[in-house]
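Trainee: I'd like to go over a predicted model; first the sequence, then the structure.
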Amino acid sequence: MSEALISALRPLLPKGLALAACDPAAEAKGLWPIETAAIARAVPARRREFAAGRRATRAAMAILGLPPTAIAMAPDRAPLWPQGVTGTISHSAGTCMALVGLSEHWAGLGLDLEPALPLPEDILTTICTPTERAALAQDPSGLLSRRLFCAKEATYKAQYAQSRRLLSFHDLEITFDGSHRFSAQLQIACPPFARATRFAGHSLQAGDMLAALVTLPRL
């Protein structure tokens, strides 16, 4: 599945970004000491997932010609990117992906992976704004709810590199343009981003997986 996702995502990547994947079910190996310490108390499944994310990150960095290094975990549990590097890591059943770029060119990156299944009905009001809920009625596939969730998660990750602020689901409103593109509009001010700021993203499906991608160029 990761091969199909990577094949679908790579044509959407701007020049200068690198994407790599690892199996989160594989043995939790390849960690540097500071990474091992960060998950010392984690359950085995979490250790395998974490290790896959770090291996994928180093593989993506190698594509850019960057040397391998530890990717520590910050107090907020986000990856602590090396000097000059920014990125995003996403996990889903069967795959873990890392997207990496140079921070001199990219202010933030966001990638999210989700199963191609509708969200449970009982959480739709938590995830979706009233406008988004209205759009769900026009979706015969039933997948729009999950696509909205995936797009919001990718946007949260991308903006967090600059704002360091956790947003609620109603703080963003997603609009799809009928193809692979979407717009995520801030419903609040989130410095350095003003209220009504729009983030552009891509949404796609590969087999039984959905992916959303947001890249914020350095201005």
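Mentor: That came through, no problem. Numbering: from 1, shown residues only.
Trainee: Please count neighbours and contacts with C-alpha atoms only from this point.
Mentor: Noted.
Trainee: how much space between the residue nearest the centre of the chain and residue 4?
Mentor: Centroid check for the chain by C-alpha atoms, centre = their mean gives residue 111 as the closest residue, at 2.4 Å. Residue 111 sits at a distance of 16 Å from residue 4 (criterion: C-alpha to C-alpha, to the nearest Å).
Trainee: Check whether residue 26 sits in a helix, strand or coil.
Mentor: Following DSSP: H, G, I helix; E, B strand; the rest coil, we place residue 26 in the coil state.
Trainee: Run through the residues that contact it.
Mentor: 48, 52 (C-alpha atoms under 8 Å, 6 or more residues apart in numbering).
Trainee: putting a second one here so we can go through both:
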Amino acid sequence: MRSVTLLQSMAVDFAGQRVPSVISENMLPRGTRCVEMHSSATDLSNYYRLHPTEQQLVEHAVDRRKADFGDSRWCAHQAMRAFVDDQPIMRGERGMPVFPDGVTGSLTHTDGFRAALVGRSSRWRSLGIDAEPAGFLPEGVFNTVARPEEQRRLRRLARAHNLDYLDKVLFSAKESTYKAWFPLTRRFLDFDQADIDIRPDGTFTSYLLLRPVPVPFIEGRWAIRHGFVVTVAGVRRH
């Protein structure tokens, strides 16, 4: 794949051609870079372009897993080069990507979409990104992931602003919150351990309910664009 000039937000298809971004630049935490790849292909080209130590992390996986892994890490390497020399991105506990010194970041992949969000670790303690196909959660899942107060707020929000798929927005916000939480604590965060306030202006706040916590809440942004629900979150250094 040919190289492309990196902007704060960049989206390409598998051939390297520019396409409209799902995650707009006004969603991004200040000073971060986001790279997206839009493709439904199960192609291992990007996997085989990885450093051998990265390939080994999923060498026994099925081809679809290798393709998702290679494509999302391609995005991460493209974003990371804005800050540091390119180096392998390893894997830590619970699959957390371990970035080289000087940067922190997060990866996501779903059908037709892969992306990575990267920033300087001197500014950001952790980052989280998640993407899901736009649509409603399967029956019964909403009651599993949403606290009663979250359910009530989302129903009011949907009625007041005629918004669809807020259940999926909440699910995605919990995923990006977890990705921003885990590097700080190395502790699991269950769905009911964060109370997330989704707001109609495209922002959300995740209030952490377990103790002790490194921060009382995590802030983020959400959007529904081009057939995807996307959320980003970050914890700044003070």
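Mentor: Arrived safely, thanks for sending. What you are looking at is a predicted structure, and each value in this text was computed from that prediction instead of being measured.
Trainee: TM value for the aligned chains?
Mentor: With the length set by TM-score structural alignment, normalised by the length of the first structure, the two chains reach a TM-score of 0.90; 214 aligned residues with a C-alpha RMSD of 1.8 Å.
Trainee: May I have the secondary structure class of the residue mapped onto the residue nearest to the centre of the first structure from the second structure?
Mentor: Using TM-score structural alignment as the criterion, residue 111 of the first structure maps onto residue 129 of the second structure. At residue 129 of the second structure the chain is in strand, as set by three-state DSSP.
Trainee: wait, isn't the residue nearest to the centre of the first structure in contact with residue 157?
Mentor: Yes: look at residue 111 of the first structure against residue 157 with C-alpha atoms under 8 Å: they come within range, at 7.3 Å.
Trainee: So the closest residue to residue 176 of the first structure other than its chain neighbours: helix, strand or coil?
Mentor: Leaving aside its chain neighbours, residue 176 of the first structure sits nearest to residue 182 (4.2 Å; criterion: C-alpha to C-alpha, 6 or more residues apart in numbering). Three-state call for residue 182 of the first structure (three-state DSSP): strand.
Trainee: do you know how far residue 182 of the first structure is from residue 193 of the first structure?
Mentor: 18 Å.
Trainee: Also residue 214 of the first structure?
Mentor: Distance from residue 214 of the first structure to residue 193 of the first structure, by C-alpha to C-alpha: 15 Å.
Trainee: Specify which residue of those two has the higher count of neighbours.
Mentor: Neighbour count, other C-alpha atoms under 10 Å: between residue 214 of the first structure and residue 193, residue 214 has more, with 28 against 14.
Trainee: That one against residue 106, yeah?
Mentor: No: with contact defined as C-alpha under 8 Å, residue 214 of the first structure and residue 106 do not form a contacting pair (10.9 Å).
Trainee: Common neighbours of residue 111 and residue 157 of the first structure, please.
Mentor: With C-alpha under 8 Å, 6+ apart as the test, residue 111 of the first structure and residue 157 both reach residue 88.
Trainee: which stretches of the second structure form strands?
Mentor: 9-13, 33-38, 90-91, 97-98, 103-110, 113-120, 124-133, 194-198, 203-208, 217-225, 228-236 (DSSP state E).
Trainee: Rebuild these as JSON lines, extending it with distance to residue 66 of the second structure.
Mentor: Below are the strands of the second structure laid out as JSON lines (distance: least, C-alpha to C-alpha, whole Å):
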{"stretch": "strand 9-13", "distance to residue 66 of the second structure": "18"}
{"stretch": "strand 33-38", "distance to residue 66 of the second structure": "15"}
{"stretch": "strand 90-91", "distance to residue 66 of the second structure": "14"}
{"stretch": "strand 97-98", "distance to residue 66 of the second structure": "15"}
{"stretch": "strand 103-110", "distance to residue 66 of the second structure": "12"}
{"stretch": "strand 113-120", "distance to residue 66 of the second structure": "13"}
{"stretch": "strand 124-133", "distance to residue 66 of the second structure": "18"}
{"stretch": "strand 194-198", "distance to residue 66 of the second structure": "32"}
{"stretch": "strand 203-208", "distance to residue 66 of the second structure": "32"}
{"stretch": "strand 217-225", "distance to residue 66 of the second structure": "26"}
{"stretch": "strand 228-236", "distance to residue 66 of the second structure": "22"}
